[in-house]
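**Q** the sequence isn't on hand, but the structure is:
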C-alpha cells in the first residue's frame, strides 16, 4: 500500500472510529471490504467482494502476519467502486445531509429542490469517493463569481470565443425546455452555424459556464446549473 503507515490510535491524520466514516458517507459494505483486506489477501487481482463472497473464498493460510497499513486512498477507491454500483436515489439520500449541513440546500427542501439535488448528485456519482465529497465537487454550482486560472483564461481569450458565445447565448435564451437533450442539440446547431468544433467548441463553453476545463457531461451540467445562471455567465463573453 502506498502510505506504508502502521495503524495507530494516536495517528490524528486517520479517523479512528467507524462512526466517523459513516458520518462522512462511507458505505458499510465498502468499509467491511476494505478492513477485511487489511489483514488478509485473496488469490487473484479482484479486490471487491461482498461478505458472502469473502466467506466463500476465505482461506486462513492467506492471513497476513505483518502489521496492517492504512491507505486512505485505497479506502476511497474501494468506496467509490460501491458508490458507482448504487442507484442514484440511494447515493442522494447519503449526500443530502451534507448538502444541507453546508447550506447548499435548505433544511427542509421542497420537492423541486430535492429533484434538483438528485440531478446534481447524478452528475458526480461516478467520481464520489464518499457521500460528503459532493460538497467540494459541486462547488461550481454555488459560487457567485468565476475566478479563472491561467489555462482557463487562455481558453476563454480565444479568437473565436465571442462569436461562439453570441450564437450559444441567443439559442439558449430561447430554449424551452432547458434540458440536457435539447441543450446538446443546441450546441450541435451552434457548431453547424459557426463551423467551430472539437475542443475549440466545447472547451470555451465549459470554461465559460463552470470556470473549469474538465467535468461531468456538459449538457447535463448546463441543465443543472439552470438557465438564469448559465446565461449570466455566458453574457460576460458575448
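**A** Okay, I see it. The structure presented is a predicted model; accordingly, all values stated were derived computationally and were not measured.
**Q** only C-alpha atoms for contact and neighbour calcs from this point on.
**A** Fine.
**Q** isn't residue 204 right up against residue 155?
**A** Yes. Between residue 204 and residue 155 there is a contact at 5.9 Å, judged by C-alpha atoms under 8 Å.
**Q** so which of those two has more stuff around it?
**A** More neighbours sit around residue 204 than around the other of residue 204 and residue 155, counting by other C-alpha atoms under 10 Å; the figures are 27 against 20.
**Q** tell me which element that one is part of?
**A** Secondary-structure assignment from DSSP states H and E places residue 204 in helix 199-210.
**Q** quick check: buried residues in that helix?
**A** When neighbours are counted by 16 or more other C-alpha atoms under 10 Å, the buried residues of helix 199-210 are found to be 200-201, 203-210.
**Q** next, the one to line up against it:
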C-alpha cells in the first residue's frame, strides 16, 4: 500500500520570511493538495541565538494572506504535536545517544580556541576547506581519542561538550533528487557536523531528520541552499536504520536578482525599492522593508507570480487560480536553474487579476481609501468609478490616485493639451454643450450624453475629433483617461456643465484662434 503524502514547511523564526521561503511553502502546499496529502507547518527554532521576536507571527499571517493553510502545525495541532522544535528539546537527546551507542557519533570537548588553532594549521598546510573530519578528529579532544574513563570524568565534571556525527572516511553517499537527479558525494569531503550543541539543543541536522521520520514525512521539498547538507541527512537516515522510510528530496532552484547575478536578498529590496517579502517588515535598523501586500498586490496574483519562479506548466497558460495550480503542479516541471526575479512580471500579474475583479469587489477596496482621504462617496459611485478605472491601473490604490477628478473638480490643466487643443472653435462647442446639459431635466446615460454632444456638433457643423480632447481637459484636467461619455455619466450633467464653465473662464485668455 502506497504511503499517504506528508510534506512540511519548516522555517526558522529568524526574521521576515523571504519570498523564497513562501515559494517553498507554496510548492509543498500544492504538492500535498494535489496528492490528497497533508501539509504541515513546523517551526525549527533550535538556534535560539538567532531568534527574532515576531517572526513566527509574521510567518503565520503571511501564509494566511497567501491562502496557504496548514493541515497540521503549531496552531492547528495534530498527532505529532508539539510542532515547535524548542518544545521537543528533551526528545532529541535519546536519538543522539542512540548514534553514540552505535558508533555513529561521538562526544567532542574541544574549546573554541582549540578549534581555531586546528583550522589555522590546516590553512597553513594549504587545505582548501579546513574541516573537523575523519582525519582531523583523531588529533582533537573527543571520545575517539580519549579513554572511556576520561570521557566519563569530563562529563561528570560538567565540562562543555558537543556531539558530532562520525562521518565515514571513504564512503560514497548517493541521493536521487526529484529535481536534480542522482547526486553522488564522497564522504571524505564532508565534515563531522555538530548534532547536539553544548546548551543541549539539537542542530538543524539532527532535529529535522528525527522530526521528519517521526512525523512520517514522505517528501522534503526545500531550497537549494540545503543541498550541501543533504548527504549528511542521508547518512543519518542510514545510521538510524530508517533508510527504507527516508523521504524523497526535491531541492528548489534559487531566486536570483533581476539581472541573474546572485541570490535575491533584502539588500535588493532596499536598493531598488521593490518588495522581496510577502508583508512589510521593520528591521533592527528601523528600515521599513516593503511587502507585496502593502504595495497593493492581490494575494492570488502574488501566488500565481511566485509559482512561476522556478516552475512551468509546459503550456502557454500563465494565469492560474490556486485550484488550477493544485491540479497542474508537478515537481517534474521544476527547473534546475535559478529563477530571475522580475518585478515587472509581478505587476503584470496584478493587472490581470485586478481586471478579473468585479466592479463591486474593487469598490470595496476603493471605499476605505476614499475614507482615509476624507472623501465622501456613495457605494454606487465607487462601483462606477472602479469599473471605468480597472483597465488603467496596476494596484487598487491607483484607482483613487488616477481618478481624483471624479471627486474633485480640476483646478489645473494639462499645459500640453491647452496649447494644442484649446481652440476658439472648441470653446464655442463646449459652451453650447454646457448650455445643452443645463437644459436636460433627467439623469443622462453615457449614450444620452453622446447624443446631446452630437446634436450640438451637428448644429455647429464641427467634427467630434476637433473637440474631444478639449472637452476631456475641461472635465478632468487631463489629456487622457477612461471613456469620456461614461465619465460624464458618473459626474452628472450639472457637475459637468459647471466644470466646463469654470474651464472656459480660467482658460479664456489662452484660446487659440
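**A** All right, it came through fine. What you see is a predicted model; the values in this text were computed from it and never measured.
**Q** please state their TM-score.
**A** TM-score for the superposed pair, counting by TM-score structural alignment, normalised by the length of the first structure: 0.85. Supporting figures: 232 aligned residues with a C-alpha RMSD of 2.5 Å.
**Q** ok, back up a step: export the buried residues of helix 199-210 of the first structure to JSON lines and tack on distance to residue 98 of the first structure?
**A** Shown next, in JSON lines, are these (distance: C-alpha to C-alpha, whole Å):
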{"residue": "200", "distance to residue 98 of the first structure": "36"}
{"residue": "201", "distance to residue 98 of the first structure": "35"}
{"residue": "203", "distance to residue 98 of the first structure": "30"}
{"residue": "204", "distance to residue 98 of the first structure": "31"}
{"residue": "205", "distance to residue 98 of the first structure": "29"}
{"residue": "206", "distance to residue 98 of the first structure": "26"}
{"residue": "207", "distance to residue 98 of the first structure": "27"}
{"residue": "208", "distance to residue 98 of the first structure": "27"}
{"residue": "209", "distance to residue 98 of the first structure": "24"}
{"residue": "210", "distance to residue 98 of the first structure": "22"}
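**Q** quick one: which of those residues is nearest residue 228 of the first structure?
**A** Checking the buried residues of helix 199-210 of the first structure against residue 228 of the first structure with C-alpha to C-alpha, the nearest one is residue 209 at 11.1 Å.
**Q** the closest one matches what in the second structure?
**A** Using TM-score structural alignment, the equivalent of residue 209 of the first structure in the second structure is residue 475.
**Q** which ones are touching that match?
**A** Applying C-alpha atoms under 8 Å, 6 or more residues apart in numbering, we find residue 475 of the second structure in contact with 405, 409-410, 488, 496, 499-500.
**Q** now the farthest one out in the first structure, which residue is it?
**A** Seen from the C-alpha centroid of the first structure, the residue lying at the greatest distance (C-alpha atoms, centre = their mean) is residue 61, 39.3 Å away.
**Q** roughly how far is the helix holding residue 204 of the first structure from the heart of the chain?
**A** The offset between the C-alpha centroid of helix 199-210 of the first structure and the centroid of the whole chain comes to 19 Å, using C-alpha atoms, centre = their mean, to the nearest Å.
**Q** just after that helix, pick out the following helix or strand.
**A** Using DSSP H and E, the next helix or strand after helix 199-210 of the first structure towards the C-terminus is helix 218-225.
**Q** which part of the second structure matches that next one?
**A** The alignment of helix 218-225 of the first structure onto the second structure (TM-score structural alignment) covers residues 484-491.
**Q** my guess is residue 437 of the second structure meets residue 493, correct?
**A** Yes. Counting by C-alpha under 8 Å, a contact exists between residue 437 of the second structure and residue 493, whose distance comes to 5.6 Å.
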